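Undergrad: this is the structure alone, sequence omitted:
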């Protein structure tokens, strides 16, 4: 039976690249994001191993519903990748927009919590795997960075999840890239990491022997 991976933020960038890598490795993927048109196009390109599951990562009920649909279709969920996230238009605290902070916290923090909460019952059944998209910004101090602080949460929470999931033989991995050339940025960054680099790291963690917990993978561009 094919293993199954639920991915948030799956319509583009790291999420879409991970979906392609997983399908190439014979996983079935549940594609979760708000953009139904992009999800449908991606699912069509991936074929029968992909299921489009439109929804809002900041809504716990939406994630519960999507995972239930995916699990009913496939028989269960082996792994969930809490990848959805956003940055900010203004850097630092003094110049920051509190309304934008609130949006970001709902996605970068609560969205991760909702993915974990919705996935945990399925993962317990299969000694499953959680993956979280962290960031180089969550591993160092950046002047006034509220975005970076949201990723510090991801790194800290990922470590706590690793400890919690030991109770049932599960694993948690934080994948922490530096700058990645994705639609996250307004201009292309061709000399930086590519989404496929992060997808490769996700698959490395998923493919590790069950005796090996890959707690964090830290990726940086050479340039």
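TA: Nice, I can see it. Remember, it's a predicted structure, so these values are computed and weren't measured experimentally.
Undergrad: use CA for all of it now, contacts and neighbours both
TA: OK.
Undergrad: in the protein, what residue spans correspond to strands?
TA: Secondary structure of the chain (DSSP state E): strands located at 4-8, 28-33, 50-54, 79-82, 129-133, 171-177, 216-219.
Undergrad: comparison target, given below:
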């Protein structure tokens, strides 16, 4: 039976690359983002394995509805990739913008929590897998980085969730990349990690045997 992967932040970058890689590996993919036009293009490219759902993942009710639509469409939910995230335009604490922090914290932290809360009842049924995008910034102390602090939360949460899911043979993995060449940055970073590198890591984690639970994959650019 074909398995189903639910991806947030799926309209570009890591999320879009993961959708393509998972579909190539014979997964159904449920694609969430606010950019419906971009989602539709990716879903059309992938074909019948893809479902595009316009969704603001900081809206808990919308995430819950998207999980329901995914299960109704594909029959079950086997894995989640909580990938949506953002940064800020100003570095540091003293010069930072609290309004930007508010937006970032809701996407980088609360949206991950909402996604996990909505998906876990379905993942329990399938002994499924929750994957979340962390960062090198969530492993290192970076001067004044509020963004980095949100990723420290993600890494801590992933470890705690892994222990909770282990009680029913579920798995949780945090994907921890260094700099990735995505629209997150204003200028291209061709020598850095590519979205496809992260997508391959997600598919690798998903492909492990039942006796193996990969808790973290840490990737760095090779330049």
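TA: It's in. The shown structure was predicted, so the numbers you read here are calculated from the model rather than taken from an experiment.
Undergrad: and of the strands of structure 1, who's closest to residue 113 of structure 1?
TA: With distances scored as C-alpha to C-alpha, the stretch of the strands of structure 1 nearest to residue 113 of structure 1 is strand 79-82 (8.6 Å).
Undergrad: distance of residue 104 of structure 1 from residue 168 of structure 1?
TA: With distances taken as C-alpha to C-alpha, to the nearest Å, residue 104 of structure 1 is found 32 Å from residue 168 of structure 1.
Undergrad: ok, now residue 52 of structure 1?
TA: For residue 52 of structure 1, the distance to residue 168 of structure 1 - C-alpha to C-alpha - is 29 Å.
Undergrad: quick one, helices of structure 2?
TA: Under the criterion DSSP state H, helices of structure 2 are mapped to 13-24, 36-46, 60-74, 98-105, 111-126, 146-166, 195-206.
Undergrad: so which of those gets nearest residue 221 of structure 2?
TA: Closest to residue 221 of structure 2 of the helices of structure 2 is helix 195-206 (C-alpha to C-alpha; 9.7 Å).
Undergrad: just checking, what packs against the closest one?
TA: helix 13-24, strand 171-177 (3 or more C-alpha pairs under 8 Å, 6 or more residues apart in numbering; DSSP states H and E).
Undergrad: now do the buried residues in the first one.
TA: Spelled out, that is helix 13-24 of structure 2. For helix 13-24 of structure 2, a neighbour-count test (16 or more other C-alpha atoms under 10 Å) marks 13-23 as buried.
Undergrad: is it possible to get CSV of the strands of structure 1 that adds distance to residue 194 of structure 1 and mean neighbour count?
TA: What follows is those, written out as CSV (distance: least, C-alpha to C-alpha, whole Å; neighbours: other C-alpha atoms under 10 Å):
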stretch, distance to residue 194 of structure 1, mean neighbour count
strand 4-8, 18, 27
strand 28-33, 20, 27
strand 50-54, 22, 25
strand 79-82, 18, 27
strand 129-133, 14, 25
strand 171-177, 10, 26
strand 216-219, 11, 18
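Undergrad: tell me which of the buried residues of helix 13-24 of structure 2 is nearest to residue 186 of structure 2?
TA: Nearest member of the buried residues of helix 13-24 of structure 2 to residue 186 of structure 2, counting by C-alpha to C-alpha, is residue 13, at 13.0 Å.
Undergrad: tabulate the helices and strands packed on helix 195-206 of structure 2 in JSON lines, adding columns for distance to residue 189 of structure 2.
TA: Converted to JSON lines, those look like this (distance: least, C-alpha to C-alpha, whole Å):
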{"stretch": "helix 13-24", "distance to residue 189 of structure 2": "12"}
{"stretch": "strand 171-177", "distance to residue 189 of structure 2": "14"}
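Undergrad: sounds good, over and out.
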